Each structure stands twice: as structure tokens, then as C-alpha cells.
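Visitor: With the input below, show me the fold.
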Amino acid sequence: MSIVISGATGQLGRLVVAALLDRGVPAGQIVAGARDESRLADLAARGVRVVRFDYDDPASLTAALTEGDTLLLVSGSEVGRRVAQHQAVIDAAKAAGVARLAYTSVLNAAESPLPVAPDHVATEQAIRASGLPFTLLRNGWYTENYAPALVQARAAGVVLSSAGDGRVASATRADYAAATAAALTGDGHEGAVYELSGDHAWDFDELAAAFATVLGRDVVYRRVSSEEHLNLLTGAGLDAGTAGFLVAVDADIRDGALATTTGDLSRLAARPTTPLVDALRPLA
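Guide: Model (predicted):
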């Protein structure tokens, strides 16, 4: 019986493997799966078993899973395709007889207006319908999502957003990975639904102040309307789809979609989440 991590070449999946090792899980009991397993050579060198785990190749999923495994399904990134991809993983997990399936969903999935939420809701429904024991890890926003804004602030001294007075309870990927590793290894997580987010919901004035601290220069928050934001993004060269997504997320933040603070993340990780300034320093 192993702990199988899908998407292990991704930023979160790789950190989950590292967190499991830090918790003392023997490397030989961890399976790191990825579409291109050759990119996991560093984990193989540490004794972790690496396998091909391609959401679009059911045979690779079947080969990677055995009865009694605990599987972490890290959400795919291909919008429009990932519900079917996730279903393939769920089907393979059920056929293999895995002991439990954990899934990285989105904060307040059922009620969330975020553009990414429908795929997560559909996947959660498929997991429940499978009859498999499960743990739902509903992740909030990553502080690292603001790395591009930090670069812009360095150049222009401005944080530009249409999020108004909205707040974001972000945490680092390492915070989420620590909580995920705890949920994969500890007892009492079967059937649990965790709403994972940072301990503090900051607003964009606080984000600008944090940028100023780590950059050593003045940074101000410039509020714009959604329409102005969209025009500025497309004018800067972003395609309409990406620009529309970013503006929609800011609108949802304005309406409180990412402000939830439950304490689940810090309780699972057994430590406070990383403060905003500390999380931004490595990105500067």
C-alpha cells in the first residue's frame, strides 16, 4: 500500500511529496506520478517510486494504482477537459480498490462563483458517486498567484485591480502541501471536507504595502472598474479569454469569494499559515 501523488511535476504535487518525506513517510511508500515521469528524476534519486500517470491514458492510471493505496488527485489544469480526465482517474481508482481518494478542489466549491468552480463541483460529485472513501481538500488562493503583480509593482509602483475592497485569505503552496500531507497520513480524514485558506484575509491596500516592504519602494493600490481593467489588460496584449478570466476573478474577490478563513489549513498543517510579507519575499 502506497501514497500515490498525481501531478507530481506540478508546483503543488512536488511540494506534497516533499511534505510527506518531511513527515517521515518512507520514500519507498510514496509513488509520484506524472505525464512525463522523466521529470521526476530528483525524486527517484531520493527513493520515491516514479510512474507515468497520464489523465488522458487510462492504461497508465491502472498500472500505477494498487489495492489499498491512498491517492491524491491533484486537479488538472486543462479547462474544458479536466472533468473527463478526473473521471478517468476516479474510475481507475475504483477499479484498483484504493483505500481513499483525496482531491484538491476549490474553496467553498458548491457556492463559489469563481470561473474554475464548476469543474471542481462536477469532480466532487463524481467522487461521491463512485462510492470510494474520500477527502475533499478545497483549496483557496495561492499567494504565489500574485507574483506577476509583484513584478509590475517593481516597475510601476502600482497594484492595479478591480477587486475593490475585497479580501483574499491566501496561503503559500507549501502551506497547502503541509496540510495535504497531514490529511493523507493521519487518521480521521475519511469523508472530511476541508475549506483551506490562510489565517488572515488581506485587502489590496495590504497587498500594496507588503509589496512595498519586500521591494523597498513605494507601491500604491489603484482601484479600477471591471470594464477599465479589461480594457487595460487587453491593451497590454493579453488575449480576451485570459483578460476576462482575471477580471471575473477580481469581481468574485470583490464579492467575498476568497475571503473565507476557517482555520482548517493551519489546523491540518499544525502551524500558522505563512504571513503575506514572508510569502512574498522569495518571489521578489
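Visitor: When you work out contacts or count neighbours from here on, use the C-alpha atoms and nothing else.
Guide: Noted.
Visitor: Contacts only, for D187.
Guide: Neighbour list for D187: empty [criterion: CA atoms under 8 Å, 6 or more residues apart in numbering].
Visitor: which stretches of the chain form strands?
Guide: Along the chain, the stretches classed as strands by DSSP state E are 3-5, 30-34, 49-52, 70-73, 100-106, 134-139, 158-161, 167-168, 193-196, 202-203, 220-223.
Visitor: will you turn those strands into CSV that also has distance to A59 and mean neighbour count?
Guide: Output for these, formatted as CSV (distance: least, CA to CA, whole Å; neighbours: other CA atoms under 10 Å):
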stretch, distance to A59, mean neighbour count
strand 3-5, 16, 27
strand 30-34, 13, 25
strand 49-52, 10, 22
strand 70-73, 16, 25
strand 100-106, 18, 24
strand 134-139, 23, 24
strand 158-161, 44, 20
strand 167-168, 40, 24
strand 193-196, 30, 24
strand 202-203, 45, 18
strand 220-223, 50, 18
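Visitor: Let me have the ones you listed in TSV, adding distance to R23 as columns.
Guide: Putting those into TSV (distance: least, CA to CA, whole Å) gives the following:
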stretch	distance to R23
strand 3-5	13
strand 30-34	12
strand 49-52	17
strand 70-73	16
strand 100-106	18
strand 134-139	19
strand 158-161	38
strand 167-168	29
strand 193-196	20
strand 202-203	30
strand 220-223	40
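Visitor: between these, which gets nearest to Q87?
Guide: Set against Q87 and scored by CA to CA, the strands of the chain come closest in strand 70-73, at 10.6 Å.
Visitor: From the contact counts, what lies against that closest one?
Guide: When contacts are defined as 3 or more CA pairs under 8 Å, 6 or more residues apart in numbering; DSSP states H and E, strand 70-73 sits against strand 3-5, helix 82-96, strand 100-106.
Visitor: any idea of the angle the longest one forms with strand 100-106?
Guide: Computed by axes from the mean of the first three to the mean of the last three CA atoms, to 10 degrees, the angle separating helix 82-96 from strand 100-106 equals 170 degrees.
Visitor: Could you also give me the structure for this second sequence? I'd like to compare it with the first:
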Amino acid sequence: MKIAIAGATGKLGMLVVDALLERGASPEQIIAIGRSEEKLAPLAARSVQVRIADYNAPATLIPALEGVDKLLLISSSEVGQRISQHENVIHAAKAVDVSLVAYTSIANALTGQMKLAAEHVATEQLLAASGLDYVLLRNGWYTENYTDQIMGYLNSGVILGCAGDGKISAAARADFAEAAAVVLLSQETQAGKIYELGADKAFTLTQLAGAVSAAGGHEVSYKEMDPETLADIYEQSGVPALFADILVDTDVRIREGALEVTSGQLAQLIGHAPTSLGKVIKNALDQ
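Guide: Presented below is the predicted three-dimensional model:
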């Protein structure tokens, strides 16, 4: 069985390869697909087969997927271009008869009303119309979305947001990667399944601030903003208007429950409790 990871050189993709190997896949089973030969080189050095392809270049995708049984389609990082990019991959998978496509969607895709979810919903619809067997991995928020900014929080003493007391079932990227590996390696039929994935213990931004304070030894507080003011602050700090709007909308939807996941499916898949918020914060501070 050949398992391909599309987007293998990204942060999630690299971790999925790690998880596949740790869970017993042989390097020869894994095909890592990415745009950069240089970024693929570390995977090739581990005897993983590497293939160069680009979501924007359909002609590169069919040869990249030849002989693939299961494909993990990791969603593109290029917001605004994802639908056409994902469609290219789906068409290529269809052309070479991939037996199962696993797609990294977003938690509560159909109900959360997040602007960021729109392209994920469109991709889910493309998969449904493709005739391919597919499984949806609706990943919640990565805890690293916050901990990557941890020094900024500690230096400023504040986390800005407009999420109110909304709960965020964020989990470590490695936990989501492990869940993907479990699904890809499963001997059980995965076609048609939808996994809503998130940590068992949700937190608010106020609780995030408290955890950062405790771990970093400096007082950090959460400051609730109105959406318009927060968008202005993002734009003044250099965030493009489109992304500032998405960030603010995400907070507003968090307040409404868009990123709270109560299924318990992440822990069930990986067979252990997801990494705690405190542990992810500690890991970030140790780097």
C-alpha cells in the first residue's frame, strides 16, 4: 500500500510522515509530495520516496499520484486560492484511481460560519461530487497558532482579541498529524467518515493568557476589543486587510462556538490524551 502526503514539506506534512513511520509504516510505503526539491531532501534522506508537484500545476499532479492507494490532501496555505488548487489535486487523484482521499478540513466546517471555512466547505463539496472515496479530518485550531506568538504576548503583556469567553478546542499540530496517520494506516473502511477533531480540554483566550503568564513568569492578560478596532490594529501592524478580516471573523465565530469540539474523536484516534495547553506553551518557550 502506497500512502502519499500532498503538502509533505509543510509543518503538518512533516509531522504526518513522522507519525506514519512511528506507527509502523515503512519508508518505502510513503510518497512525500512537495514543490521544493530542497525541502523534500530531508525526507528523501530517510528513504521516503519524494515527488515534486504543485497544486497550481495540474500537469505535475498526475505523475506525482501514480500508483498511490491513499492520499492525504493537506489543505493549501494560500487562502483565496484553495478551491482551484484542491480541485486540481482531486482531479488528478480521480485520473489515477486513488482509492481513498483524506482531506484536512476545519472543525465544524458546516456550522461554524467562519469565513476561513468557506474554501474547506467548497473542497468537501468537490470531493463529494468527484466519485472518489474520501474521509474528512476536520481539524480544530492548532495550539501553535497562539504559541508561535508567545514572545509577543510576553513582551507586550497582552493578548488582544474579540472572542469573549468562547472556548477553543485547540490541539498540538503533532496530535492532528498522528490522527491523520492513524486514519491512513487503518485497516477499517474510512470512506465516508467525518472526524471532528479537537482537544478534550478547551480554553478561552483569558485562560490562554493565564497559562502563558504562569509558564513565562510575566503577567499577560487578555484584552477584549471590538472587531473594528482589532482589525485596524492588525492592519496598522502590517497584516493585509483580507487576513485581518479573517482573523477578526475567526475570533467573532470563536465567541459563538465555532472552534469548540466535543466529539472526543481526536483522543480516540490517537489512543491518548492530546497534548495539554501547558505542555505546548512549555515547548514553545524551550525552543
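Visitor: How alike are these chains, TM-score-wise?
Guide: In this superposition the chains share a TM-score of 0.96, using TM-score structural alignment, normalised by the length of the first structure; 284 aligned residues with a CA RMSD of 1.4 Å.
Visitor: what ranges do the helices span in the first structure?
Guide: Using DSSP state H, the helices of the first structure run over 11-22, 41-45, 58-64, 82-96, 117-130, 147-156, 173-185, 204-215, 226-235, 240-254, 264-269, 276-280.
Visitor: re earlier: distance to D57 of the first structure for the helices and strands packed on strand 70-73 of the first structure - can I get that in CSV?
Guide: Putting these into CSV (distance: least, CA to CA, whole Å) gives the following:
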stretch, distance to D57 of the first structure
strand 3-5, 16
helix 82-96, 8
strand 100-106, 19
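Visitor: Distance check, the residue nearest to the spatial centre of the second structure against Y103 of the second structure.
Guide: The centre of the second structure sits closest to N139, judged by CA atoms, centre = their mean, with a distance of 5.7 Å. Separation of N139 of the second structure from Y103 of the second structure (CA to CA, to the nearest Å) stands at 10 Å.
Visitor: Now the common contact residues for the two.
Guide: Listed as contacting both N139 of the second structure and Y103 by CA under 8 Å, 6+ apart is no residue at all.
Visitor: Kindly tell me how buried G210 of the second structure is, as a neighbour count.
Guide: Here the number of neighbours of G210 of the second structure (other CA atoms under 10 Å) works out to 17.
Visitor: mind listing what the closest residue to H200 of the first structure other than its chain neighbours touches?
Guide: The shortest distance from H200 of the first structure to any non-neighbouring residue, by CA to CA, 6 or more residues apart in numbering, is to A169 (5.5 Å). A169 of the first structure sits next to G140, W141, S197, G198, D199, H200, A201, W202, L258, A259, T260, T261 when contact means CA under 8 Å, 6+ apart.
Visitor: what about the first one, distance to A210 of the first structure?
Guide: Right, G140 of the first structure. 20 Å.
Visitor: Repeat that for the fourth one.
Guide: For G198 of the first structure, the distance to A210 of the first structure under the criterion CA to CA works out to 16 Å.
Visitor: Which of these two has more residues huddled nearby?
Guide: Higher neighbour count among G198 of the first structure and A210: G198, with 32 against 21, using other CA under 10 Å.
Visitor: What's the more buried one aligned with over in the second structure?
Guide: Matched to the second structure by TM-score structural alignment, G198 of the first structure sits across from A199.
Visitor: Against V16 of the second structure, how distant is the residue nearest to the centre of the second structure?
Guide: N139 of the second structure is 13 Å from V16 of the second structure, by CA to CA.
Visitor: same deal with L65 of the second structure?
Guide: Distance from L65 of the second structure to V16 of the second structure, by CA to CA: 18 Å.
Visitor: who touches L72 of the second structure in this structure?
Guide: Residues near L72 of the second structure by CA under 8 Å, 6+ apart: I3, A4, I5, A6, V101, A102, Y103, T104, A180, L184.
Visitor: Which one of the residues you listed is nearest to I270 of the second structure?
Guide: Nearest to I270 of the second structure out of those is A180 (CA to CA; 9.1 Å).
Visitor: Just the buried positions in stretch 81-99 of the second structure, please.
Guide: Within stretch 81-99 of the second structure, the residues scored as buried using 16 or more other CA atoms under 10 Å are 82-83, 85-94, 96-98.
Visitor: so what's the match of G198 of the first structure up against?
Guide: Applying CA under 8 Å, 6+ apart, one finds that A199 of the second structure lies in contact with S169, A170, A171, V261, G264, L266, A267, A273, P274, T275.
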